[in-house]
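Colleague: sequence and predicted structure are below.
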Amino acid sequence: MLKEIKINNYALIDSIEMSFKPGMTSITGETGAGKSILLGGLSLVLGSRVDNSKIINKNIKCFVEAIFDTTDYDLKLFFELNSLDYERETILRREVIPSGKSRAFINDTPVNLDVLSKLGNTLIDVHSQNNNLSLLDNNFKYMILDSLANNEKLVLDYKKKYNDLKEIEKEIEKIEQNKLNLDEQSDYNKYLLKEFEGLNLEDIDIDELKDQVKELDNLEETLTISVNVINEINNDGIGINDKLSLYIKEINKISENSSKLESFRKKFIEIKNDLTDLTSDYELYIENLESKDTKSNILKESLDLIYSLQNKHRVNSIDELIEIKNDLLKKIDDHKNFDNIISKLSLKRDGISKSLYTIANKLHIGREKSIPVFIKQMNNNFRDLGMENSKIKIDITKSKELLNNGNSLIDFLFKSNKGTSFNELKNIASGGEISRIMLSIKSILSKYRKLSAIIFDEIDTGVSGIVSSKVANLMYNMSKNMQVLTITHIPQVASKGDNHFKVFKHEDESRTVTNIKLLNKSDRVDEIAEMLSGKKLNKSAKELANQLLN
């Protein structure tokens, strides 16, 4: 509910304050008095663009402040999502500083215009003959039928699950795109990994491998010299081994002559034994070396491959190559996992879709049942609003796909004269007709759901007589369930207000200024009498004004 509005330095307004109460408030005034200026000021806190030509005094800032009671609105989540402090009494403020720059605030916290607009238009709904676009909005059509069908809980459940579905679909799309982008990279990673094939890096000692390759590179020379050496040691009769045996035999003859000679004899025996062992090990080494000759190329290729990989990946150790290999394995494995992730998400998506179709079908059934109820009430209102020949028709079909409002496709069709065909509202209804249609719809909706405060800006223009009284009654009945503010030139409508403001102009020494006044009972009689008869008040006009007020 709008509790208060303050406007300072806007167009012809120097400074005004208005306090509002529940029910219906009438705002009247002569043409040109500034009623549209009042609405223009309010539009600033609803996020409208600033028209700097409306800022008359360029030396002081313009501001508009609106105070709302948000008790009946479920807005805590909105405040939380926008990092705002929730207050039951919420203040929307818009300032235009002398430089022309605009700033917006909610409860003294700076916000961007989009946030201000969303909150402002949730709290108050403005309708004029030139501004009834919500009637043509698809979401509004669904809201009408869902309100009559008492579908609110189903709608909330559907929207939550639908948002979940869209999030999962986005996630699947993102993963599929990433998978597509990584396909080429994956092929390259597989190619890189294939280069590691045949290398058991964890078991390779690079220094040992280098020694083996070096050893085999000089195999022929090693074998030639080694065979000669072994032959020199083992040749019968002339080999070093036999000669040592001969030396020992000779020393044996004299070893008893002194302890020193015995010591020499033992040393020669030790040398012979060591030489025998050494020669045996040497021969075994040569045999093993000869057997490795067949692996020479394999060892060389392994070492060359290691050097090549180190150079390619710009590393210097086996451990670093092992790390690169493991990283390639992980990337390839992760790429394969995309399919598993997509499969799991797809199952989740299908489960949500199935649940959504169930809810959508329930919504559709409720909407179908609510259509005749709504049409009957609309046609009754049309008769009251002087639109006896007007009819409304609602076509509803099922979509094969899930939409953000379910699986219902809804068309509101209208005809204003007998013998004509039904068509879309925007194609055949005039501004005045659309305004009255909106009034009729809002009056019906106010019985089924809590609506935001509503301002009707001269939507009763062009009606008269008994229709004026019917329009007034509709607005008044609406005000029992919601706050209604109406800017009007029609006395029947003005008289229904629980409160009544008059907008007027006065002139000071240099300029014309718009002001506003809350009327008491006597003032209201005079104002409505003037609306009935013109500026010249007479007894009959006052009597009729009293009748309307009573």
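Modeller: Now that the structure is in, tell me what you want to look at. Keep in mind that what you see is a predicted model, and the values were worked out from it rather than measured. Residues are numbered from 1 along each chain as shown.
Colleague: make it CA atoms for all contacts and neighbour counts henceforth
Modeller: Fine.
Colleague: burial count for residue 497?
Modeller: Per other Cα atoms under 10 Å, the neighbour tally for residue 497 reads 22.
Colleague: for it, which residues are in contact?
Modeller: By Cα atoms under 8 Å, 6 or more residues apart in numbering, the residues touching residue 497 are 23-26, 476.
Colleague: tell me the SS of residue 526?
Modeller: Under DSSP: H, G, I helix; E, B strand; the rest coil, residue 526 falls in the helix class.
Colleague: about what we covered before: counting neighbours, which of the contacts of residue 497 comes out on top?
Modeller: Going by other Cα under 10 Å, residue 24 tops the contacts of residue 497 with 27 neighbours.
Colleague: how close does that residue get to residue 456?
Modeller: 11 Å (Cα to Cα, to the nearest Å).
Colleague: what touches both of those two?
Modeller: Overlap of the contact sets of residue 24 and residue 456 (by Cα under 8 Å, 6+ apart) consists of 484-486.
Colleague: about what we covered before: can you lay out the contacts of residue 497 as a markdown table showing secondary structure?
Modeller: Output for the contacts of residue 497, formatted as a markdown table (three-state DSSP):
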| residue | secondary structure |
| --- | --- |
| 23 | coil |
| 24 | strand |
| 25 | strand |
| 26 | strand |
| 476 | helix |
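Colleague: tell me the one of those nearest residue 149?
Modeller: Closest to residue 149 out of the contacts of residue 497 is residue 476 (24.3 Å), distances taken as Cα to Cα.
Colleague: make sure that closest one is actually in contact with residue 496.
Modeller: Yes. Taking contacts as Cα atoms under 8 Å, residue 476 lies within contact range of residue 496: 6.3 Å.
Colleague: ok, second structure coming up, stack it against the first:
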Amino acid sequence: MLKSLFVSNYALIDQVEIDFSNGFSVITGETGAGKSIILGALSLVLGQRSDVSVLKNKEKKSVIEAVFNVEGYGFEEMFDNEDVDFEIETTIRREILSSGKSRAFVNDTPVNLGFLKEISSRLIDIHSQHQNLLLGESAFQLTVVDTVAKNDTVKDRYKADFKTFHSLTKKRKELEAQNDLLKQEADYMQFQYVELEQLKLVDGEQGELEQEREMLSHAEEIKSNLFANVEILNGESTALISSLKDVSKNLDKVSAYISEGEEWSNRVESAFIDLDDLVKELESKMESVEHDPSRLEYVANRLDQIYALQQKHRVDSLSALIEVRDNLALRLQKIASFDEDIVELNKEIEKALVGLKISGQKLTKTRTKVIASIEKQIVGQLVELGMPNARLVVDRKDLVEFAENGIDDVNFLFSANKKGELSAIPKVASGGEMSRVMLCIKALLSVSKGLPTIIFDEIDTGVSGEVADKMGQIMQEIAANIQVISITHLPQIAVKGKYHYKVYKKDSKTDTHSSIERISEELRVTEIAKMLSGSNLSEAALSNAKELLAQSNR
């Protein structure tokens, strides 16, 4: 339940702090006094968006802070998932900065607006006049039936089955569309694949072929230079390697007399070994290099084929060309295996459809089961609210196709007159009649939904007299289970409240301020009297106000 509300620098409010209690509270005040401002401020801590226009003083931030008792409403896991400390008395704070940006906190932990909205959906229901329009929306009507049916578990099972079925049918459509497209290109893809596959491409061979082509193209030059080097190193004329043997012998003769001699000798020995190995490699390579025109032609032709295909497929490497070939193979395989894939997918869809039908029928059963009680309770209360001929029928039909929320098309059909034709509520109901229907629905939901708090923002529009008195009684009945706050302009409802708050406006020389306070029983008599007769109080009005208050407390 809502324990308190603190508002500063918001619209016409400098600063107010209000404590609320359980049961039925009413908020009254003259038109324009700021009742809607209080509600607007509360909506911010419940996750609604705002901007800098709400600031009374544009140079200061606005702070709205609400304290809720959340004991027993299962918020622990939700708070833990968001790394927010759980407190039985949870504080939600919203700050609107002068820059227009806003910040939100739950128990002093920064949170996003999505989290605030998630909390508020389980904490409070604010009914404003425009919500009466929901009476004509099938989605709202279905929500009413589901709330009374308390079928969350069954509905969640259906939604999971629907998601599975929808995902599989979507996959089939995509597969069919993809296959149609691939079939249009199948012949050309097959031609491209064969063209690439016939080359038997091997990753890395392009570099090897390019190197071999260079060697074959310059075979004579390579052999000539290699032979020259062998002659220099080991030929009879120069015999560099033989000379190194002589150098090594000469160093051996003096190594006993100079300290560097042994090291020099070792270095010459190492050079001798390296050069000897080099000569052997040069001779081997010289023998292997042959001028082979046929091999050169083969290498050049293969490289030309590779280059041409790289250009054709707009790639710059052999590995990329191999990837093109493999992708073509996969796409061709998809075409070949399409029939098998569709058969398997259809089996999955059929299985999912069976499950969906079962869960859909179970969901329909939960809804059908409560329809009669919904009709009976709403019509019974409408009779008490001065509509003796009211009829309300919850019309349920099967949908042609499965939908996200089930296989049920639910419509509330209404008539206020004995012989009136049943039709959609907004088409046949006046503003006052819609207010009464909505109050009855809210009374129904308040018991079933289990919300801690409900706020009625002038739900009494278009009614008066005995009807207003009965609306107040219904709100009292709802308040026996949850906290009810009603913003009202009718004395018949105001006297029903256990607690009475007054919103008022003050004008200074430079500014206008709105504020709110809980009023005493004595001041309450005066306030009710003003609601009855206007600002010119009479003894009759005061006496009437006392009588109304006395009757409401019996």
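Modeller: Now that the structure is in, tell me what you want to look at. Keep in mind the model is a prediction, meaning the values are calculated, not measured.
Colleague: which of the shared contacts of residue 24 and residue 456 of structure 1 lies closest to residue 248 of structure 1?
Modeller: residue 484 (132.9 Å).
Colleague: show me whatever sits in contact with both of residue 476 and residue 496 of structure 1.
Modeller: What both residue 476 of structure 1 and residue 496 touch, as defined by Cα under 8 Å, 6+ apart, is the set residue 24.
Colleague: gap between the spatially most central residue of structure 1 and residue 348 of structure 1?
Modeller: Most central in structure 1 under Cα atoms, centre = their mean is residue 167, positioned 8.8 Å from the mean C-alpha point. Using Cα to Cα, we find residue 167 of structure 1 at a distance of 11 Å from residue 348 of structure 1.
Colleague: ok, now residue 117 of structure 1?
Modeller: In terms of Cα to Cα, residue 117 of structure 1 sits 36 Å off from residue 348 of structure 1.
Colleague: quick one, which of those two is more surrounded?
Modeller: Neighbours per residue (other Cα under 10 Å) separate residue 117 of structure 1 from residue 348, with residue 117 holding more: 19 against 14.
Colleague: look up how far residue 525 of structure 1 lies from that one.
Modeller: Computed as Cα to Cα, the residue 117 of structure 1 to residue 525 of structure 1 distance reads 38 Å.
Colleague: for residue 55 of structure 1, same thing?
Modeller: Using Cα to Cα, one obtains 35 Å as the distance from residue 55 of structure 1 to residue 525 of structure 1.
Colleague: repeat that for residue 387 of structure 1.
Modeller: Shown here: residue 387 of structure 1 relative to residue 525 of structure 1, a distance of 30 Å by Cα to Cα.
Colleague: compare those two and say which is more crowded by neighbours.
Modeller: The residue with more neighbours, out of residue 387 of structure 1 and residue 525, is residue 525; 22 against 18, by other Cα under 10 Å.
Colleague: can you report how many residues neighbour the nearest residue to that one once chain neighbours are set aside?
Modeller: Using Cα to Cα, 6 or more residues apart in numbering and skipping the chain neighbours, the partner closest in space to residue 525 of structure 1 is residue 545 (5.5 Å). Using other Cα under 10 Å, the number of residues around residue 545 of structure 1 comes to 23.
Colleague: mind checking which helix or strand the aligned residue in structure 2 for residue 545 of structure 1 is in?
Modeller: In structure 2, the residue matched to residue 545 of structure 1 (TM-score structural alignment) is residue 549. Per DSSP states H and E: residue 549 of structure 2 is located in helix 539-552.
Colleague: other SSEs contacting that helix?
Modeller: Helix 539-552 of structure 2 sits against helix 521-533, with contacts defined as 3 or more Cα pairs under 8 Å, 6 or more residues apart in numbering; DSSP states H and E.
Colleague: after superposing, tell me the mean distance of the helix it packs on to structure 1.
Modeller: Overlaying structure 1 shows helix 521-533 of structure 2 at a mean distance of 4.1 Å from the equivalent residues (mean Cα distance after the TM-score superposition for structure 1).
Colleague: neighbouring contacts of that helix?
Modeller: Against helix 521-533 of structure 2 from outside (Cα under 8 Å, 6+ apart): 489-491, 494-495, 500, 536-537, 541-542, 544-546, 549.
Colleague: now, of those residues, which are buried?
Modeller: Neighbour counting with 16 or more other Cα atoms under 10 Å marks 489-491, 494-495, 500, 541-542, 544-546, 549 as buried within the contacts of helix 521-533 of structure 2.
Colleague: strands along the stretch 1-150 of structure 2, start to end?
Modeller: If DSSP state E, counting those that start in this stretch is used as the criterion, the strands of the stretch 1-150 of structure 2 fall at 2-10, 13-19, 24-28, 62-69, 89-96, 102-106, 109-111, 124-127.
Colleague: can you redo these as TSV with distance to residue 247 of structure 2?
Modeller: Converted to TSV, those look like this (distance: least, Cα to Cα, whole Å):
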stretch	distance to residue 247 of structure 2
strand 2-10	101
strand 13-19	105
strand 24-28	116
strand 62-69	97
strand 89-96	93
strand 102-106	88
strand 109-111	85
strand 124-127	103
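Colleague: residues touching residue 371 of structure 2, list them.
Modeller: Counted by Cα under 8 Å, 6+ apart, residue 371 of structure 2 has contacts 145, 394.
Colleague: figure out the helix or strand that it lives in.
Modeller: Judged by DSSP H and E, residue 371 of structure 2 forms part of helix 318-384.
Colleague: name the helices or strands packed onto the following helix or strand past that helix?
Modeller: Using DSSP H and E, the helix or strand that follows helix 318-384 of structure 2 in sequence is strand 391-403. When contacts are defined as 3+ Cα pairs under 8 Å, 6+ apart, strand 391-403 of structure 2 packs onto helix 318-384, strand 406-415.
Colleague: about what we covered before: now compare the buried ones among the contacts of helix 521-533 of structure 2 and name the two farthest from each other.
Modeller: 500 and 541 (18.3 Å).
Colleague: pull the residues that contact the helix holding residue 549 of structure 2.
Modeller: Taking Cα under 8 Å, 6+ apart as the rule, helix 539-552 of structure 2 contacts 492, 495-496, 525-526, 528-530, 532-533.
Colleague: now the angle between helix 521-533 and it, please.
Modeller: Angle of helix 539-552 of structure 2 versus helix 521-533, following axes from the mean of the first three to the mean of the last three Cα atoms, to 10 degrees, is 110 degrees.
Colleague: quick one: distance of helix 539-552 of structure 2 to the chain centre.
Modeller: How far helix 539-552 of structure 2 lies from its chain's middle: 54 Å, per Cα atoms, centre = their mean, to the nearest Å.
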